[in-house]
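[1] I'll drop the sequence and a predicted model, then ask my questions.
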Amino acid sequence: MNDKKNVFLGGLLAASVLASPVMAGVSPSEAAKLGQSLTPFGSEKAGNAAGTIPPWTGGLRAEDAPAAYEGSGQHHINPFPEDEVLFTIGASNAEQFDQYLTDGLRAMFETYPTTFNVPVYRSRRTHAVPDWVAENTQDNAVSAEVVGQGAGIDGAFGGYPFPILHGNNEQKAWQVMWNHLTRWRGVSITRRSSEVAVQTDGDYGLVTSQQEAFFNYYNPEGNEDTLDNVIFYYLSFTQSPPRLAGGAILIHETLNQVINPRNGWGYNAGQRRVRRAPNLGYDSPIAAADNLRTADDTDIFNGALDRYNWDYKGMREIYVPYNNYRLSEAGTPYSEILGISHVNPDLTRWELHRVHVVEANLKEGERHIYAKRRFYVDADSWNTLLVDQYDGRGELWRVTMGFAKNYYELPGVWTTLDVYHDLQARRYHVLGLDTEQPSTREFTNDVPNLRYYSPASLRRRSVR
C-alpha cells in the first residue's frame, strides 16, 4: 500500500487562501510527540488521574478479535462479554454525575424520566488505525492548514489532518470538525441497512437501502490528480418499501464546499431520470427520516462550515456511547432495539471518555433551522458522538447520539447506529439498522474505477 502523503488542491484553494490567512501546522518536534506521549492520532496516551479513563495501549485490532470472528462483513462478536454494568444513570440520580453529562443527556432524563437511562461500563480505549494512516497523520500535523474561514483544508492526505490542535479557539474548532469530516473509516465500504422514523406510539416503517462508498481521501494510490477535491464518493440504492424502491442518490463530497459545493444526483425510478440534486446540504430535510434529520445531520455532521461561527470550548470528560456491540449483534430483532421514545437502553453501552467540545452559532444573516449546535468529539477517534441542537428561541430541540464501536478488521472506531431525538415532537430517527440483515458493513482496500460513481452509471444501476 502506498503510504506517501500528498499535498493537494493548492491551485483550487488559492481563492480561499487570499480571502483568509492560513494557519500552518505544528513544528516537527511537536509532531514527534505522536506515538510517544500522544497516541498516533493525537489524544493523550496517559489515562486520567482518577483512573476512570485508562491509558491507551494500542487499541483493538484484527488480531484481538474473538476467535469465532471470520472477517469483514460478518456481524461483530462482542470482545468484552464479561464486562458488567458498573452503575446506571437515570432521572433519579443524574445530579450525582452532573459534571460528566451533556445538556442533551440531562434533557433526555427530564423528557423520558421512567424509560431513558445510561448504563455505564468500564472505559476501554479501543480506537486504532493502520500504520500507514498513523504515518500520514504525523506528516499532516506539520503541513496541514485550514483555508477560507474553515471552508477547506490544504496540505493533508490519508490521515487525520490536525492531530495536534493549535491556534486560537476558532481555528481549533475548525480543526476538530475537519478531523471529524476526514476521519479514518476505511478505503471502500458496502453495506445494506435500514432507517426508521419512530412515531410517538412506537410505530415505524423500514426504509432499506444498499450503500457503497469510496473514501478518496484515503485512496492508497492517491495523488493530486486522483483526489480532485473529492473526499469521498457515495451511492445509495433504495430497496424498500415498494413506493421508494429503485430510487438512488449519488454524492461527490468535496473538500472545499464553498468553492465547489458537493455534487449530488438523484434517480427517480418512476420517471427513469437522473437529475441534479443541488439541495442536498445544510438543513434540507431528509424525506426517509420523516424530516427528523437534516442533510448535514447525516453522519452526525457533514458538509460546509460556512453558515456558523465556530468556537472551541476545550476538553471534557463525559459519558458517551462507546463499544456498542450488543446493540449491533447479529439476529437482534429491530423490535427489541427500537423503544417507543428511544433505543432500548439495556442494549447500549456508555463509557467515560475525553471529548473535544465545539460550539457553532449561526451567523447573522445566515439561515439554518439550528441556531446553535454543540458537538462532543471523541478525542481518540475524532468521531462526533453527541450533539445538542438548539432552535431559534435558544431552546434545546434535538439530541443526536452516535453509538460507536471498534470495527476490529479495519481497525478503527466508527458509529454503528446514529440516533436523532426530537425532544419537542417526542419522536426519533435511527440510521444504520442491520442486525436482521445477513451481513454488516464490508470493508475492502479496493480502488474502484471512478466511472462507477458517475451520473452516467446511476441510471444503469438503478432498477426497480
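    That came through, no problem. Numbers count the residues shown, from 1 in each chain.

[2] CA only for contacts and neighbour counts going forward, please
    Fine.

[3] Name the next helix or strand downstream of the helix or strand that contains G104, please.
    Taking DSSP states H and E as the criterion, G104 maps to helix 103-111. Using DSSP H and E, the next helix or strand after helix 103-111 towards the C-terminus is strand 118-120.

[4] which residues are contacting that next one?
    85-90, 319, 345-346, 348-352 (C-alpha atoms under 8 Å, 6 or more residues apart in numbering).

[5] Restricted to buried residues, select those in ChimeraX.
    Here is the ChimeraX command that selects the buried residues among the contacts of strand 118-120 (16 or more other C-alpha atoms under 10 Å):
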select :89,90,319,345,348,349,350,351,352
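
[6] The contacts of strand 118-120 into TSV, with extra columns for distance to T254 and secondary structure?
    As requested, the contacts of strand 118-120 are exported to TSV (distance: C-alpha to C-alpha, whole Å; DSSP: H, G, I helix; E, B strand; the rest coil):
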residue	distance to T254	secondary structure
V85	42	coil
L86	43	coil
F87	43	strand
T88	42	strand
I89	41	strand
G90	41	coil
Y319	33	strand
P345	37	helix
D346	39	helix
T348	34	coil
R349	34	coil
W350	33	strand
E351	34	strand
L352	34	strand
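
[7] Quickly name whichever of the contacts of strand 118-120 is closest to A141.
    Closest approach to A141 among these (C-alpha to C-alpha): L352, at 26.9 Å.

[8] Could you look up the SS state of S457?
    Here S457 is helix, with the state taken from DSSP: H, G, I helix; E, B strand; the rest coil.

[9] this is the other structure I want to compare:
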Amino acid sequence: MLKRYSLLLLAVMAVHAQAKVEPAQAARLGQDLTPLGGERAGNAAGTIPAWDGGLAQPVAGYQAGMHHPDPYAADAPLYRVDASNMAQYQAVLPAGTQLLLQNNPSYALRVFPTRRSAAAPQRIYDATRFNALNAELISGGNGVSGVAAGIPFPLPRNGQEAIWNHIMRYRGEQISFVTNQAAVLASGGYNLLKLERNIYFVYGRDGVSPQDLDNTLFFYKYKVVAPSKVAGSALVVQETLDQVLAIRKAWRFSRGERRVRRLPTLAYDSLQPDTNGLATADVVDAYNGAPDRYEWQLQGKQEMLVPYNSYAVHQKGIPYEQILQRNTVNPELLRYELHRVWVVEATLRKGFSHVYSKRRFYLDEDSWQILAVDLYDKNGTLSGLQEIHPISYYEVPMFGSTLETLYDLKGGRYFVDGLDNNEPMYDFRAPLSPRDFTPQALRREGN
C-alpha cells in the first residue's frame, strides 16, 4: 500500500502544475505540520503541547470489547469556568457555550491539561498527502474528486474545503454498535430510544482508489431495539459523495405497516423522528450531507475550550439517569481542553431555506472532527449549541465522538445521542458488506 501511494505521489508531482497545492507545501505534512495538516508545535504559552503522534496504540490494560480505559484518569482539572467567571475566558469560548453557562448558573466546564490524542493509521497519512496534491472541489463545491481514503484538503484554502475534511475524515472501515438517544425536556423528563447501528465506509477503506468510490461515502443502517412499542422499525441509508448530483437514498421499515418505503428526503432540515423536534437530519455527526444551501467562510484558526478526551462519560456501567440531568448533561462527567480549531462560518444562501440561518463550526486541527457548533435561528438569534464529546478509539486508531449533544438554548431542552455505557462496545471488525445495506436487507431485518 505504501509503495502504491509513493508511485501515485511521484506521478502527481511530475505534473504539479495541475496539483491542488505545490509539492513543497504538501511536503510539510508530517514535518512542521501533522500528517493531517495541524500545527505540530505547541503554542507559545505552553498551554497546548506539541503533537507527538497521538494515541496510536491501545493503552495498558485494554482488551478488545472493553469500554476504553481512560489514559488520562490521573489528570486533575486546571480550573473551572462557570457563569461567574466566564467573562475572563470569553475569547476562548464558543458563543453557544457562553449562553449555556449564562442560562445554567450551576453548570461549569472542567478544564483539564491539553492532550493531543488524535491519531490515524499510517495509510491515512499517506493518502492525505496524495490528496493534498490531487484533490479538487467539483459541482460548485458540492463534491470532491481525485481523492482516496485520507483527508481531502489538509491545507484548506476556503470553508468548503474545511467542511469536506470533516465529512470525509477517517472513521474506521466498518462499525457495529448499540447506543441510546434521548430528547430531554425542560422538565427533565425523557425516554430512551435504543438503536442497533451498522456503518460500512466506502471512502477510507484500505486499498480504495478514487475510481472505486462510485459517488459513495458510506452505508448506514439502524434498527430500533427499545422501547417495545417502536421496536423493529429500521432505516437504511446509502450516503452519496456529491448529493447534488445524486441525492442520498434512504428506506425505512415500519413495524406497524410491515413494509419498506423509500423516503422522499432525509436531508437538510427535515426532522429526525423521535427527537422531539430538536434534531434535523444534517446535525447528525455535527454536520452531514450536501453543503449547497450555505456560503462557507474559513475564518482561520483559534485557540478554544472544547470537549476533548471524554473518557469519563464513556465508562462502562454509568446509569443513564446520572448522565442526563435537567437542562444539561452532567458536567462532572465532561472534560474540556484548550485546542487549536479551524473556525468555519456557514451562512444560508439567498433563495434557500433552513431552520438555521447561520452556523459556526469549530473543527479540531488534529482530526478534522467538529467539536462544537453555534446555531442561529431564522432571525439570526443564537438559539442552539452542539457539542461533540470525542475520544481516541486507540485500537483502530481513530478519533471520534462518544457522545453528541444539541442544546435548545431558548427552551431549556436538549438532545443526546451515543449513550453506550450499558451496551456492548463498538465492533470495528464487524463482518459487514454493502449487501447488508439494501431495501431487501432492510425487509429481511424487519421479519
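    That came through, no problem. Predicted, not measured: the structure shown is a model, and the values here were computed from it.

[10] how about the contacts of strand 118-120 of structure 1 in a markdown table, adding distance to H180 of structure 1?
    Listed next are these as a markdown table, based on distance: C-alpha to C-alpha, whole Å:
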| residue | distance to H180 of structure 1 |
| --- | --- |
| V85 | 29 |
| L86 | 30 |
| F87 | 30 |
| T88 | 29 |
| I89 | 28 |
| G90 | 30 |
| Y319 | 19 |
| P345 | 26 |
| D346 | 28 |
| T348 | 23 |
| R349 | 22 |
| W350 | 20 |
| E351 | 20 |
| L352 | 20 |
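
[11] Out of the contacts of strand 118-120 of structure 1, the closest to R374 of structure 1 would be?
    Y319 (15.3 Å).

[12] Which part of structure 2 matches the helix holding G104 of structure 1?
    Alignment of helix 103-111 of structure 1 against structure 2: residues 95-103, by TM-score structural alignment.

[13] Give me the contacts around the matching stretch.
    82-83, 86, 90, 107-108, 373-375, 382-385, 409.

[14] of all the residues you listed, which comes closest to K3 of structure 2?
    V373 (39.4 Å).

[15] How are the strands of the stretch 251-400 of structure 2 distributed by residue range?
    Remark: strands assigned in the stretch 251-400 of structure 2 by DSSP state E, counting those that start in this stretch are 259-262, 294-307, 336-348, 358-364, 370-376, 382-393, 398-408.

[16] so which of those strands gets nearest A64 of structure 2?
    Among the strands of the stretch 251-400 of structure 2, strand 382-393 sits nearest to A64 of structure 2 (C-alpha to C-alpha), with 11.1 Å.

[17] centre of the chain versus stretch 2-13 of structure 2, how much separation?
    How far stretch 2-13 of structure 2 lies from its chain's middle: 29 Å, per C-alpha atoms, centre = their mean, to the nearest Å.

[18] which parts of that stretch are buried?
    Applying 16+ other C-alpha under 10 Å to stretch 2-13 of structure 2 flags 5, 9, 12-13 as buried.

[19] can you check stretch 58-67 of structure 2 too?
    Quick answer for stretch 58-67 of structure 2 (16+ other C-alpha under 10 Å): 58, 67.

[20] repeat for stretch 390-404 of structure 1
    Going by 16+ other C-alpha under 10 Å, stretch 390-404 of structure 1 has these buried residues: 390, 396-404.

[21] Using a markdown table, please lay out those together with distance to A62 of structure 1.
    Converted to a markdown table, the buried residues of stretch 390-404 of structure 1 look like this (distance: C-alpha to C-alpha, whole Å):
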| residue | distance to A62 of structure 1 |
| --- | --- |
| Y390 | 40 |
| L396 | 40 |
| W397 | 40 |
| R398 | 36 |
| V399 | 33 |
| T400 | 30 |
| M401 | 26 |
| G402 | 23 |
| F403 | 21 |
| A404 | 17 |
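
[22] Now for D434 of structure 1, how many residues are close by?
    Residues lying near D434 of structure 1 (other C-alpha atoms under 10 Å) number 26.

[23] which one in structure 2 is aligned with it?
    So, by TM-score structural alignment, D434 of structure 1 is matched to D420.

[24] just G339 of structure 1 next, same as before
    So, by TM-score structural alignment, G339 of structure 1 is matched to Q325.

[25] Touching, that match and S187? I think so.
    No - using C-alpha atoms under 8 Å, Q325 of structure 2 is not in contact with S187; the gap is 9.8 Å.
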